[in-house]
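*Asks:* Build me a structure from this.
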Amino acid sequence: MKTGATPALTADCNACMGICCVAPSFEKSAEFALTKPALTPCPHLNDKDRCKIYRNLDWHGFSACAKFDCKGAGQYLTQVVYPGKSWRDNPELKAAMAESYRRLRRVHDMLEIFTLAEALPLDEDQETARQAALSSLTPEDGWSEATLKQSEADGLFASLQEVLTTFRSAYARR
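*Replies:* Down below sits the predicted model:
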């Protein structure tokens, strides 16, 4: 995976460490068959970071998992932010990895939105803002734990939301 380039916005579980099955908490519900605390591996995650019930998630009561797509944030975390590291081998990094994953999910969501916005009839200023947003979401040296944390603290996501609000007029013109 090249840093600085727009990452693939589709999940590749084979290139990931299963962080989506570790980081979030779930509450037992119609979409989750059990309650799982945050930073605790799902009991269906095997030792190779793959889901043991993946082919039958709905049947086992995990419809939310069947619908979930990290949009490539998991493999980016694994290959770029923490290359060669795993929460299994470095349990002291598990919380930091989970926070970086949360931030990357937001980055990848925003990348998807600003990529899709290309189809809107944006005026010149809006297109310039869209390109700047995409650039801010794909740093030349790639994301790191520190740059993800700093960008969030500096208000990256709030500023991108503001840019999106300027696209309303283009959406109305479509």
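*Asks:* from here on, contacts and neighbour counts on C-alpha atoms
*Replies:* Noted.
*Asks:* so which strand or helix has the residue nearest to Ala30 when sequence neighbours are not counted?
*Replies:* Nearest residue to Ala30, sequence neighbours excluded (CA to CA, 6 or more residues apart in numbering): Gly61, at 7.0 Å. Gly61 is part of no helix or strand, with elements assigned from DSSP states H and E.
*Asks:* Report the contact partners of Gly61.
*Replies:* By CA atoms under 8 Å, 6 or more residues apart in numbering, the contact set of Gly61 is Ala30, Glu31, Phe32, Ala33.
*Asks:* ok, now which ones touch the second one?
*Replies:* When contacts are counted by CA under 8 Å, 6+ apart, Glu31 touches Gly61, Phe62, Ser63, Ala64, Cys65.
*Asks:* Quick check: the gap between the first one and Asn46.
*Replies:* Using CA to CA, to the nearest Å, we find Gly61 at a distance of 18 Å from Asn46.
*Asks:* outside of the helix or strand where Ala129 lies, which residues touch it?
*Replies:* In the assignment (DSSP H and E), Ala129 maps to helix 124-137. With CA under 8 Å, 6+ apart as the contact definition, helix 124-137 has outside contacts at Val107, Met110, Leu111, Phe114, Thr115, Ala117, Glu118, Leu160, Val163, Thr166, Phe167.
*Asks:* To compare against the first, here's the next sequence to fold:
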Amino acid sequence: MPANLHNIKLEPDCANCAAYCCVALAFDKSTMFAYDKQAAEPCKHLDAKHECTIHDDLKTKGFRGCVRYNCFGAGQRVFNELFDRRSWRDHPEQAQDIFDAYRVMHNVHEFLAMLQAAKKLTLDEAQLRQVSVFEAELTPAAPWSVATLTAFQTSGTFEEIRNFFKSLGDKV
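*Replies:* Below you'll find the model as predicted:
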């Protein structure tokens, strides 16, 4: 089923994911994270059910970065649409594809959320048209796949979108 901007949920739904963010992403020990973790390495606080064992105490345990993180719905989208509810743990042969797809889908969803916010600014007609063009590129008619996400990541569109947001600096 093709994506439609109106039916894409840009909010996390951890119950419909397999804790992709807790595995796919790396973090460094800092004031935001209590220890170093490599990308594709499960967080040591992740249990067998893909749940955080310190979720209620993230701040006090040194994981402010987790509290602040927002996948913008990328996790459940990759889990449900691209990998048919497969876990990286149950399908280790697909783990790297899952994590790679998650990271790109996170960028797609973050950009969609930012474009929605940009529409609330006082934009001129050309800027509004550009927002629409980018939204269309981020919600293609054909469903995303690992291959199309990978190709899209290197297409130059991400850099175009980043430059567009930089150009809106005076509007914020």
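*Asks:* TM-score of the superposition?
*Replies:* In this superposition the chains share a TM-score of 0.90, using TM-score structural alignment, normalised by the length of the second structure; 170 aligned residues with a CA RMSD of 1.8 Å.
*Asks:* Kindly supply the ChimeraX command isolating those of the contacts of helix 124-137 of the first structure that are buried.
*Replies:* Burial among these is assessed by 16 or more other CA atoms under 10 Å; the matching ChimeraX selection reads:
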select :107,110,111,114,117,160,163,167
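*Asks:* would you turn the contacts of helix 124-137 of the first structure into a markdown table with distance to Phe26 of the first structure and secondary structure?
*Replies:* Shown next, in a markdown table, are the contacts of helix 124-137 of the first structure (distance: CA to CA, whole Å; DSSP: H, G, I helix; E, B strand; the rest coil):
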| residue | distance to Phe26 of the first structure | secondary structure |
| --- | --- | --- |
| Val107 | 22 | helix |
| Met110 | 24 | helix |
| Leu111 | 26 | helix |
| Phe114 | 29 | helix |
| Thr115 | 30 | helix |
| Ala117 | 32 | helix |
| Glu118 | 35 | helix |
| Leu160 | 28 | helix |
| Val163 | 32 | helix |
| Thr166 | 35 | coil |
| Phe167 | 34 | coil |
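*Asks:* closest to Glu152 of the first structure among the contacts of helix 124-137 of the first structure?
*Replies:* Ranked by distance to Glu152 of the first structure (CA to CA), these are led by Val107 at 9.9 Å.
*Asks:* Now that closest one: closest residue in space that isn't a chain neighbour?
*Replies:* Leu137 is the one closest to Val107 of the first structure (CA to CA, 6+ apart), at 6.3 Å.
*Asks:* That neighbour: neighbour count?
*Replies:* 27 (other CA atoms under 10 Å).
*Asks:* what does Met1 of the second structure give?
*Replies:* Based on other CA under 10 Å, the number of other residues close to Met1 of the second structure is 8.
*Asks:* again, but for the one 10 residues further on
*Replies:* Residues lying near Glu11 of the second structure (other CA under 10 Å) number 15.
*Asks:* any idea how far it is from Leu112 of the second structure?
*Replies:* For Glu11 of the second structure, the distance to Leu112 of the second structure - CA to CA - is 11 Å.
*Asks:* do Ala126 of the second structure as well
*Replies:* For Ala126 of the second structure, the distance to Leu112 of the second structure - CA to CA - is 18 Å.
*Asks:* now the strands: where do they sit in the first structure?
*Replies:* Counting by DSSP state E, the first structure forms no strands at all.
*Asks:* residue closest to the middle of it?
*Replies:* Computing the C-alpha centroid of the first structure and ranking residues by CA atoms, centre = their mean puts Arg105 first, at 2.0 Å.
*Asks:* could you list every residue that touches Leu160 of the first structure?
*Replies:* Met110, Ala133.
*Asks:* The first structure: helices as residue ranges?
*Replies:* Using DSSP state H, the helices of the first structure run over 63-67, 73-76, 94-116, 124-137, 145-153, 156-165, 168-173.
*Asks:* Which strands or helices does the first one pack on?
*Replies:* Think helix 63-67 of the first structure. Using 3 or more CA pairs under 8 Å, 6 or more residues apart in numbering; DSSP states H and E, no helix or strand is in contact with helix 63-67 of the first structure.
*Asks:* Thanks a lot, catch you later.
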